[in-house]
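Peer 1: sequence unknown, structure follows:
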């Protein structure tokens, strides 16, 4: 787990340095342009307003933050899993908080703009396109929930991995559909969020195992 996290973090840093070298037109720009022409839509499209697209939009904003910073940690505390609650908060602070915002400010890659018949972001966005904060948040959520599922629950973990892959792909689709990010921004966000979450999973593993070995307090005799 540690080596996987460090390898992914290295990939993220390499991608970040590649964009930093030429923020206006990095080495991924050809792929980004082709993806944008194939996936991006304009304000006349009905796709951004669908329930699925809006779900991904809100998961990376206030509703998602409330879920991961308040609802899930408080639920874990009520269940007697305070160590797991600290893990959830730590991932959110390190991933969507530190990694995403620090990289955005250091690189400050321009977001897709309206040119050549294409459209800019269809939602209000802040500065810095690299990495996608929504993608970082999604990857952090996927790994966090996976870590909270006991290793003995094999089928539950497998089912969540399948669902997690679909959620990750869906987030890439939604962020590029509305022209909020380039394709490489979303991929880098998933890589960075996964790296940070895995690293903290490794660090918190003894505490998580301790929580999972203890029965929930209201199920004890």
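Peer 2: Perfect, I can see it now. This structure is a prediction, so every number in the text was calculated from the model and none was measured.
Peer 1: contacts, neighbours, all on C-alpha from now
Peer 2: Fine.
Peer 1: Mind jotting down where the helices sit in the protein?
Peer 2: Remark: helices assigned in the chain by DSSP state H are 2-21, 29-39, 51-59, 62-66, 72-78, 82-92, 100-107, 133-148, 154-177, 183-213.
Peer 1: Tell me which of the ones you listed sits most buried.
Peer 2: Across the helices of the chain, the average number of neighbours (mean count of other C-alpha atoms under 10 Å) peaks for helix 133-148, which reaches a mean of 25.
Peer 1: helices or strands next to that helix in the packing?
Peer 2: Secondary-structure packing of helix 133-148 (3 or more C-alpha pairs under 8 Å, 6 or more residues apart in numbering; DSSP states H and E): helix 51-59, helix 82-92, helix 100-107, helix 154-177, helix 183-213.
Peer 1: for comparison:
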């Protein structure tokens, strides 16, 4: 005999496809939704649909945006001579929250991982190279988590752009091996950015 009505079971199953949500967490979320007033549930459903309909990746840096260009790339007050390379949007948000970095970004959307079939083309690294060639970029700052894949990615990009004469730097130590930027407090990230060190080309 099914414990939950079929409609609730379908909701639980759908929720388990979200990151870090196991079946027990999905059950709690589903029951919370069932108990919410209808208007709140409608607002949630509308917000989910709106995100899928409107949100896209910025044509320049691959950040999230409500249009072709994100708010960071559109901001003329930012320092367009510096690009911070991050693994994902969460890394960008973590740095933005510090309010200490005022340059642009390039979101890789992942890291090189030959075992999983993720190569330079999957990360669209050509777009980053084009930005360096077309814009007046003087420095690339690598703010990539110090995992094996992160190190591989940073060194690959370094080798690709080393002949451009651009300055290459990476955020300072203090970020533990294998850690993700989104889990660190603002002061740790501020210090890491301020004390970024040059990468030998």
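Peer 2: Noted; the coordinates are in hand. As the structure is a prediction and not an experimental result, all values here were calculated from the model.
Peer 1: Could you get me the TM-score between them?
Peer 2: TM-score for the superposed chains, counting by TM-score structural alignment, normalised by the length of the second structure: 0.28, backed by 93 aligned residues with a C-alpha RMSD of 5.4 Å.
Peer 1: picking up where we left off before, could the helices and strands packed on helix 133-148 of the first structure go into TSV alongside distance to residue 36 of the first structure?
Peer 2: As requested, these are exported to TSV (distance: least, C-alpha to C-alpha, whole Å):
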stretch	distance to residue 36 of the first structure
helix 51-59	17
helix 82-92	29
helix 100-107	20
helix 154-177	7
helix 183-213	7
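Peer 1: Quick one, which of the ones you listed gets closest to residue 31 of the first structure.
Peer 2: Of all these, helix 183-213 sits nearest to residue 31 of the first structure, with 7.7 Å by C-alpha to C-alpha.
Peer 1: For the closest one, name the packing helices and strands.
Peer 2: Using 3+ C-alpha pairs under 8 Å, 6+ apart, helix 183-213 of the first structure is in contact with helix 2-21, helix 29-39, helix 82-92, helix 133-148, helix 154-177.
Peer 1: mind putting these in CSV, distance to residue 57 of the first structure included?
Peer 2: Converted to CSV, these look like this (distance: least, C-alpha to C-alpha, whole Å):
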stretch, distance to residue 57 of the first structure
helix 2-21, 23
helix 29-39, 16
helix 82-92, 17
helix 133-148, 8
helix 154-177, 7
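Peer 1: Of those helices, which is nearest residue 191 of the first structure?
Peer 2: Closest among these, using C-alpha to C-alpha: helix 2-21, at 6.1 Å.
Peer 1: What angle do helix 29-39 and that closest one make with each other?
Peer 2: Relative orientation of helix 2-21 of the first structure versus helix 29-39 (axes from the mean of the first three to the mean of the last three C-alpha atoms, to 10 degrees): 90 degrees.
Peer 1: buried stuff in the helix or strand residue 133 of the second structure falls within?
Peer 2: Using DSSP states H and E, residue 133 of the second structure sits in helix 125-134. Buried positions in helix 125-134 of the second structure, judged by neighbour count with 16 or more other C-alpha atoms under 10 Å: 125, 127-128, 132.
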